[in-house]
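Peer 1: No sequence on hand, only this structure:
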């Protein structure tokens, strides 16, 4: 079994939909009230957007540095 690519997983909408569904089901099993479930899901959703943004910006910055390094090597 190969190594998990966490950058890809954490930026995947399918991954966050699965996390949200799993957490919702667990909270319902433990009879947590609906308002609390909605708040938890809102936090998960907001966190997923923030994590995806941070990773995306990191990848863009890394690509920019790589491009700059390649252009200075050719000079």
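Peer 2: All right, it came through fine. Since the model is a prediction, treat every value here as computed from it, not as a measurement.

Peer 1: When you work out contacts or count neighbours from here on, use the C-alpha atoms and nothing else.
Peer 2: Will do.

Peer 1: And the most centrally placed residue in the chain, how close does it get to residue 64?
Peer 2: The centroid of the chain falls nearest to residue 10 when counting by CA atoms, centre = their mean (3.1 Å). Going from residue 10 to residue 64 by CA to CA, to the nearest Å gives 21 Å.

Peer 1: Put this next to the previous one:
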């Protein structure tokens, strides 16, 4: 009888262990998905900053050309 009880306890323990492993895998998957989404958002933000910088440079160059001055200091 006692041996049967220990077998049931070990079966229960292994089932809990499997459930824990599944939960850990799901957690890792969620963390990975959030990391990928965060990376994509950061890349889009950096791309936006780059486009903004290019637009500002175009505006500065256009102003320098419109003035026809040589003190613009362009490279």
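Peer 2: Yep, that arrived. In this text, all values refer to a predicted model and were calculated from it rather than measured experimentally.

Peer 1: TM-score for this pair?
Peer 2: TM-score for the superposed chains, counting by TM-score structural alignment, normalised by the length of structure 1: 0.56, backed by 45 aligned residues with a CA RMSD of 1.4 Å.

Peer 1: circling back: report the separation between the residue nearest to the centre of structure 1 and residue 37 of structure 1.
Peer 2: Going from residue 10 of structure 1 to residue 37 of structure 1 by CA to CA gives 22 Å.

Peer 1: before we move on, what SS does the alignment partner in structure 1 of residue 49 of structure 2 have?
Peer 2: Under the alignment (TM-score structural alignment), residue 49 of structure 2 pairs with residue 69 of structure 1. Of the three states, residue 69 of structure 1 takes helix under DSSP: H, G, I helix; E, B strand; the rest coil.

Peer 1: Relative to residue 59 of structure 2, how far out is residue 65 of structure 2?
Peer 2: 10 Å.
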